[in-house]
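Participant: Sequence and computational prediction follow.
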Amino acid sequence: MDMFKQLVVKEYGDRKVRLEDISDLEIGPESRRGFLRANKKNAIGLGIVRQTKSNVLKVTNLVKEELENIEKSLPENIEMSIGYDQSIFIDESISEVRFALFISMAMVIAVIYFFLFSPVATIIPALTIPVSIISTFSIIYFFGFSLNVLTFLALVLAIGLIVDDSIVVLENIKRRIEDGEDSYQASVNGAKQITFVVIATTVVLVSVFLPLSFMGGKTGRLFIEFGVVLSFAVIFSSLIALTLTPMLCSKVMGLDSQQRREPQLMTKFKKFYQDSLKFSQNNVKQVYVFSAIVILIAFILYQFIPKELAPTEDRGIFIISVQGPEGSTLEYTDKIVQEVENKLEPYVDQNEIKTLFSIVAPGFSGQPGSVNSAFLFASLKPWDIRDRHQKQIVGEIFPQLLSIPGARIFAINPPSLGQSPFRSPVQLVISGDSYDDVAKWGNILKNEVTTLNLRAPNIDYKVNNPRLNLKIDREKAAELGISAEQLTTTIETFFASNRVTTFSNRGLTYNVVLQARKDYRINPNSFDNIFLKSSKYEKLIPLSNFVSYQETSVSKELKRINRMPSTILSASLIPGYPLGDALHDITNLSKDVLPVNAKLSFTGASREYFESGHKLELTILFAILVVYLVLAAQFESFINPLAIILTVPIAITAGLYTLFVTGASLNVYSQIGFLMLIGLITKNGILVVEFANKLRDKGLAIEEAIYQSSMIRLRPVLMTTISTMFGAIPLVLSSGAGAESRYSMAAVVLGGITLSALITLYLIPALYRFIETKRNN
């Protein structure tokens, strides 16, 4: 540092002008355009971003180990803490799903025991669960997947599915033993008799689940692992059902010589179903009318179900965005941020907010950010300590933020599907032929959307960014011997900063930056006090002699989307206002207030909502088509599978009823629940229809065949249905990290399969009877 101070700038005879005589020299931050506070204390922040495809939990654990080593070397008065840790939510979510996995296993085994009323018989399908799951682990390893929230979620939902095939095989073998066959012969004949059903249901389920792995877009890529894991879990369970289950039955079923009575509840239900089935078979029109009314009501209820990309999860953190007017100073923005911090301080005292750290002029890319912007990260206390959901806390804070004048302030619940947490969920692109047009249209729509449940609407094309336009008289400068390089270097040094060289000290390299004092830089009149030396006349010439300036304003940036001048209207949602409803309302409003030549599109989370929704809808339709074709191939008839495939609308209808009753939204997770419903309801239909066909081959009439098939297959249908229901219950009742997404999917499965199974117990026999009678005629 002393060497820089002693540098000679000019000599006047014996007198020397040194650098320290005409400047202030210090070692300091290269930029003072931003700063960070943690719990209202000045701090230094370090952001660590993992590399693509690296494991979040592994990286986080290694970072924490390194931080412990660093903390030991810090002075005692320096505190070090983690303000934002993404791995906490991930670790808690995995723990919750892992716990649900074991609860589901226990509940499903209890269901099997209730129906089979035999400890020995219960052990056989119970063994299917660990064997299938362990086998699925090999697929996870083979494809390079990780044990994450989605793979664990797939395993939990698969619990009810992977025992289904074993239940069907076991129940058929047990029925034959009860009819007098010995255990070995019953195992061989029972497995042969049910092989077609197992293969058919497995192919159908894989046809439904595997297309999830081929969905495009960001959301689709998230569910690749989910679809693959679920599909292979079902495949392994079918292989076990056709090999291990018959073998175990032949060995251990004969050991269970004790005669056990069927549970009284099951006996009563069988009697009720027998009487009601006879009534429905004699009054099939009533079954059709009832089913049609149920579907019609579902269409009406669909209009009232909230729609969004994904449910708002309690991720243990929320973010507050602060955007001041263009041209605001760092001090002005910091004053607004301090007001926000004061609003949040009571929540720290209430033991709800753990850490609050504020970044003014954030530069996440390593470069200084805009001084009129700031972000506040509020990390909440752990889920088991807090009494309130994150959404409730944000909902209470939101109005308080809106009451702070002088800036655009809104709170953000981080999205659950990997979208940027710093962008508003509503992002409408308005494009036109010129920026004047899009600015006019954007302002019109911005004023109109205040009637909707949107907060802090804003357009990014605003001519309010102050700018100083410099005009250089190049001819005059050339006459006076002032070069263009002199001009640009001087203006850059006095009104911005200029990096001239570097120096090394203690192994670190520092940039040497020249910069005028702040009060000098912000004053345009400083042009009169800047002199340049002429190379022709050896005189100092004021800069103002050949540089004039004009104060004006421009837009901060000019966007072109799809090669057209564009602006983006962004807004946040008030709590309880779904994204789908907001986009629908704003689209209709745009058509009413904007001219026909205004081009509208979406970006960000809004675009992902439409793309993911449409792709999932296509996936569901494709799954229905594939299921029909698979059944047609297996039954060798295009007519026979209609009795099964026509029950799919009932399954979807039952799922919609569930969403309406529970108040849950239609989102990516619930749509995957609908996809599972298609496979589950089809599986039950195959059990009944396939056995009815075999009875008809033995000479029974259509009415008697479908009646006997429905009664004989009642127990396996109920067992597989209730096993799936009980497998989903732990996810429905779960709480904590990520519970909202798990609930959306599991609730559709639980409520949908319950209602649709009850209806299809009567609808399938009615449809089979109608279709087969028509075909024979």
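Facilitator: Yes, it's here.

Participant: can we go C-alpha only for contacts and neighbour counts from here?
Facilitator: Fine.

Participant: Other residues contacting stretch 463-479?
Facilitator: 326-327, 483, 546-556 (Cα atoms under 8 Å, 6 or more residues apart in numbering).

Participant: Structure two is appended below for comparative analysis:
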Amino acid sequence: MKLVNLSVKRPVGLIMIVLAIVALGVVSVRNLVIDLFPKIDLPVAVVATTYQDAAPQEVENMVSRPVESAVSTVEGIETVQSQSQLGSSLVLMEFANGVDLDQALLDVREKIDQVKGMLPDSAGDPRIMRFSPEQMPVMWISITGKDAASLTQLADDQLVPFFERQQGVASVSVEGAKQREIAVLLDSTKMKQYQMSAQTITQALNSHNKTASVGTVEKGTQDLQLRVVGEYDSLQDIANTQLQTPAGAVIHLDDVAKIKDTYKESGSVTLVNGKPAVVLSLMKKTDANTVAVADQIRSGVDKIAKNIPDDVHLKVVIDTSDFIKLSIQSVVQNILLGGIISIFVLLLFLKSFRATLVIALSIPIAIISTFALMYFTGETLNVLTLGGLALGIGMMVDSSIVILENIYAYRQRGYSLFESATKGAAELAPAVIASTTTTLVVFLPIVYVKGIASDLFTPLALTVSFSLIASLVVAVTLVPMLSSKLLAAAMEDHGRRYWFARLMDRVNNGYARGLKGVLKYRKTTIFVTVLAIAGSLALIPFIGAEFIPASDQGQLQVKVETARGSSLKHTESVVSHVTDKMNKYRKEIETDYVSIGGGDFGFGGSGTNQATYTIQLVPASERAKSTTAIMQDLDKELQTIPGAEISVSEMGANINMGDPIQIQLNGPEHEVLNQLAKRVMDEVASVKGVHNVESSATEGVPQMDIAIDKEKAAMYGLSQEQVLSQIQTQFTGQVAGKYREAGHEMDITLMYPKDQHQTIGDLEDMQIQTQSGTSIPLEEVAVFKEKEGPSALFRQNQQPQLNITSGIVGRDLAGVVSDVEDKLNRLNFPEGYSYTMGGQAEDMVDSFSDLAKALVFSIFLVYAVMAVQFENFLFPFIIMFSMPATVVGVLLGLFVTGLALSIPAFIGIIMLAGIVVNNAIVLVDYINILRRRGIDRYEAIVEAGRSRLRPILMTTLTTILGMVPLALALGEGAETQQPLAVTIIFGLGISSIFTLFLVPVVYTYFDDLTAKIVRKRK
């Protein structure tokens, strides 16, 4: 009451406060970080280790297992997974929610330091990293024009340093680059002639290529640093390296080898739109604004393009900020459309531009105030937080409508403008505060929800809460003040009948007759309500469930895998066929970027039989088909290409929620798991709706085992390590030092000519040099056995594991999971082997469980708030009867629109728990007010219904119609909020009807019960 009086008496002070808040909000929105989704903090750490050219079995036994064993004791770890493949190991640690990952990483580093000495000498130092979905590149830029070597040098010297200096850019990596090296091509004939070994040459190169500080010497008053300079200055220096033969003669390196300045043989190829290119991938800093960084990079591209040769071209291949901009733009449009619809509804009811303006002002003020609160709480401006504003558009004006309606009622009774504003606002301010508080408290339990659901929707909850708090303050301060100044003419009736007023009179009269009817047939009303709820529950099997609705982000990924052991050249030929097939879809494809080879991890391992396309489609508004439809058509087209396994899938943007279906097979033996995986894949592929079934169990890699006979080797004075070293030099080369030139550093690599290590015959005929300088064939001391070896080995929690994954098309996730589990339960798993469901299916079950608990807690809090407001336990209980009917609207809405129950829909149900009681609060509160004035119960109910119908309809329609643009999923990225909007629209709409008729009936039953109890006590 004091706040209302103060705002009406001191309008200038209130206006200045509002202007200050608006200014603060404008400044805040300019500084808010813009992104697609809220920041997702996944507590996952990674330990990556290389073990040069070691087979997966050796990597698992010598590297992965010791690392797993060490990190498993770190506090807070829930799951440890490892992947061992040729030459590399990857260990992932997933921590429990709430764990301080910074401290956990320190603990992991400490454990790794303890076990590092147990790893093989040739194993690289373990790299410990924090995994985050934000580590995806913001943008890819292609460099085309010259040969790859020149483009690589240009990228290293100019482009990478330039882009790394741009604000917000964390790092820039180069893909498809050529690495320069100094090749020392050994002549086996001359090596044999001079009795030289590769080991001797390596030692000589190391000893001749050194620069070191050796102390200081005095010169007058100064100390001069002494530095022996001995590094190679030119290729001729390398050629002139002196070698001493076993016979004591001195020769030069070029006597037994050719020195060649060349490039390392590449294991990968990068193509953009079918043409070779070098590609820069740019990562942003964690707290940087994605859109701002992308804009900065684009302006940098235009700037640096003027300083590079004319025949070199830079082009942005994929820009992840494009979808963000389109999504933000579509949500803003939905906010504007919702605001316009809400204002139109107000104008229709209030028949006054000034009255509409008074309430409409609460929308921009609430939004701008929300931006300020978002900035100070560290929230980002993203699709979900803006979606919260779009959802709150209609609710923002609810409090102002109720206040203004009551002010109008006092004015019609003959009160002055000042008295109408103060008395009308003060009378219903407690009810308005209560109804807003009930909406706010439903979000409190979301704090206890864990996982991705919490990371995504806590910001949405905060945004809606901020907007409602701001609109409530406006309703009890600004609306009474403006009403006292602007609405003198608006509140006068000149005898003219407004068509909508006549319509509302008929609606009011019809509602009064209906209300009298349900009060007469109370049992029938209760029965119809129960029947409607029961009937809606029968729709549950037809609705289904999913985790989070997929957005049409216009990105596809095509994976091409030829037979294991295929050469890079063969994989390139298959990729060319894929590109030819994709040319039919050039109208829908904006750009495509393919990486052939390069390994599975990105930091090691051979993947010459693999290629991955990243395809960016044109915006959804410019194509006739959805991304899913194009994916299915393209997948069907590419399956006709022989000699490769090809899969097409949709890509997500900036958020990785895992595969919809992920089956984890566990057991003690890798071989049995591989066989079991084939059976499981066949069963899963037969389920309707399953798309693109994949297994981490890969086909065996052709492998030649070389078993060295240690006794025979010892007869020639050789150890196993010496034999291994010579084989390695022959077939992969050996780095013997570094050569520096003009600021660049490159390897000096000892190798034999390529024609000497191409066939099995070359291996068998290879000459091994003994300690005496003579040579023997390798087959003298080794046995060869050809077989297939695993390409990768997987473990989880120190036990072998395999993953079966798939996407889904045309069905809901819950339905597919149910069918998959039925299939798997019919399989007879060997003893000791089992399966578990992971991926989105597991996240969905966990999130639904947490949200169900949050819903129960929310309902309790709503009741508690009303009990405090009414100082009574009975009236809040009556009001709670408006909730069960919400089930009818929610299930009917999802069924009619064909949407599945998802996390956004569940959030909508929780919001409804606080929204649907608002109408009942206003109705019951006014019934009590009339009864305190001495009016009979029956007349009080009918009169309260008639007088409160108008504000109830206004608040309900503004909320519902304000969400219609969001429910229609207009624009890019709106699919995420669509279930939330549909749930609220149908839930609130149906519940309002039941509230208007059911709550008065329940009120009479409990009033009769109270009267009986009172009579008995007397």
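Facilitator: Done, it's in. This is a predicted model, so every value here is computed, not measured.

Participant: just the contacts of stretch 463-479 of structure 1 now: which is nearest Ala633 of structure 1?
Facilitator: Ranked by distance to Ala633 of structure 1 (Cα to Cα), the contacts of stretch 463-479 of structure 1 are led by Lys556 at 61.8 Å.

Participant: residue in structure 2 matching Arg467 of structure 1?
Facilitator: Superposed on structure 2 with TM-score structural alignment, Arg467 of structure 1 falls opposite Gln703.

Participant: still on that earlier bit, okay, among the contacts of stretch 463-479 of structure 1, which ones form the most distant pair?
Facilitator: Of all pairs in these, the most separated under Cα to Cα is Glu326 and Ser483 at 33.8 Å.

Participant: Can you give me the neighbour number for Gly565 of structure 2?
Facilitator: Counted with other Cα atoms under 10 Å, the neighbours of Gly565 of structure 2 add up to 15.

Participant: how about it, what's its partner in structure 1?
Facilitator: By TM-score structural alignment, Gly565 of structure 2 lines up with Gly327.

Participant: surely its match meets Asn372?
Facilitator: Yes. Contact criterion Cα atoms under 8 Å: Gly327 of structure 1 and Asn372 qualify, at 7.0 Å.

Participant: Need the buried ones from the contacts of stretch 463-479 of structure 1 selected in PyMOL.
Facilitator: A single PyMOL command selects the buried members of the contacts of stretch 463-479 of structure 1 (16 or more other Cα atoms under 10 Å):
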select buried, resi 326+546+547+553
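
Participant: Against Ser321 of structure 2, how distant is Asn654 of structure 2?
Facilitator: 10 Å (Cα to Cα, to the nearest Å).

Participant: what is in contact with those two at once?
Facilitator: In contact with both Asn654 of structure 2 and Ser321: no residue, using Cα under 8 Å, 6+ apart.

Participant: mind listing what the residue nearest the centre of structure 1 touches?
Facilitator: Among the residues of structure 1, the one closest to the centroid is Leu417, at 2.1 Å (Cα atoms, centre = their mean). By Cα under 8 Å, 6+ apart, the contact set of Leu417 of structure 1 is 219, 222, 310.

Participant: Switch the residues you listed over to TSV; also include distance to Glu76 of structure 1 and neighbour count.
Facilitator: Below are the contacts of Leu417 of structure 1 laid out as TSV (distance: Cα to Cα, whole Å; neighbours: other Cα atoms under 10 Å):
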residue	distance to Glu76 of structure 1	neighbour count
Thr219	46	21
Leu222	44	17
Ala310	45	23
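
Participant: so what corresponds to Phe622 of structure 1 in structure 2?
Facilitator: Phe622 of structure 1 maps onto Phe857 in structure 2, by TM-score structural alignment.

Participant: Its match looks like it's in a helix, true?
Facilitator: Yes. Counting by DSSP: H, G, I helix; E, B strand; the rest coil, Phe857 of structure 2 falls inside a helix.

Participant: That one reaches Ile446, doesn't it?
Facilitator: No. Between Phe857 of structure 2 and Ile446 there is no contact under Cα under 8 Å: 9.6 Å.

Participant: More neighbours: these two, which one.
Facilitator: A direct count of neighbours by other Cα under 10 Å for Phe857 of structure 2 and Ile446 places Ile446 higher, at 23 against 18.

Participant: and the more buried one, how far is that from Leu486 of structure 2?
Facilitator: Counting by Cα to Cα, the gap from Ile446 of structure 2 to Leu486 of structure 2 is 41 Å.

Participant: the helices in the stretch 201-350 of structure 1, which residues?
Facilitator: Assigned by DSSP state H, counting those that start in this stretch, the helices in the stretch 201-350 of structure 1 fall at 217-222, 224-252, 264-282, 284-302, 330-349.

Participant: name the helices or strands packed onto the shortest one?
Facilitator: When you say that, I think you mean helix 217-222 of structure 1. Here helix 217-222 of structure 1 touches helix 604-635, going by 3 or more Cα pairs under 8 Å, 6 or more residues apart in numbering; DSSP states H and E.

Participant: ok, and for the helix it packs on, which residues are buried?
Facilitator: Applying 16+ other Cα under 10 Å to helix 604-635 of structure 1 flags 605-613, 615-617, 619-620, 623-624, 626-632, 634-635 as buried.

Participant: Check stretch 469-476 of structure 1 too.
Facilitator: Buried residues in stretch 469-476 of structure 1, counted by 16+ other Cα under 10 Å: Ile472.

Participant: which SS class is Val9 of structure 1?
Facilitator: Following three-state DSSP, Val9 of structure 1 is assigned to strand.

Participant: is it true that it touches Leu19?
Facilitator: Yes. In terms of Cα under 8 Å, Val9 of structure 1 counts as a neighbour of Leu19; the distance is 6.1 Å.

Participant: more neighbours, those two?
Facilitator: Per other Cα under 10 Å, whichever of Val9 of structure 1 and Leu19 has more neighbours is Leu19, with 17 against 12.

Participant: and the more buried one, what does it touch?
Facilitator: Contacts of Leu19 of structure 1 (Cα under 8 Å, 6+ apart): 4-9.

Participant: how about a cut-off of 6 Å?
Facilitator: 5, 7 (Cα atoms under 6 Å, 6 or more residues apart in numbering).

Participant: Tell me the secondary structure at the aligned residue in structure 2 for Gly418 of structure 1.
Facilitator: Alignment note (TM-score structural alignment): Gly418 of structure 1 maps to Ile655 of structure 2. Secondary structure, three-state DSSP: Ile655 of structure 2 is coil.

Participant: burial count for Ile655 of structure 2?
Facilitator: Neighbour tally, Ile655 of structure 2, other Cα under 10 Å: 17.

Participant: got it, and the one 3 residues further on?
Facilitator: Other residues near Gly658 of structure 2 come to 15 when the count uses other Cα under 10 Å.
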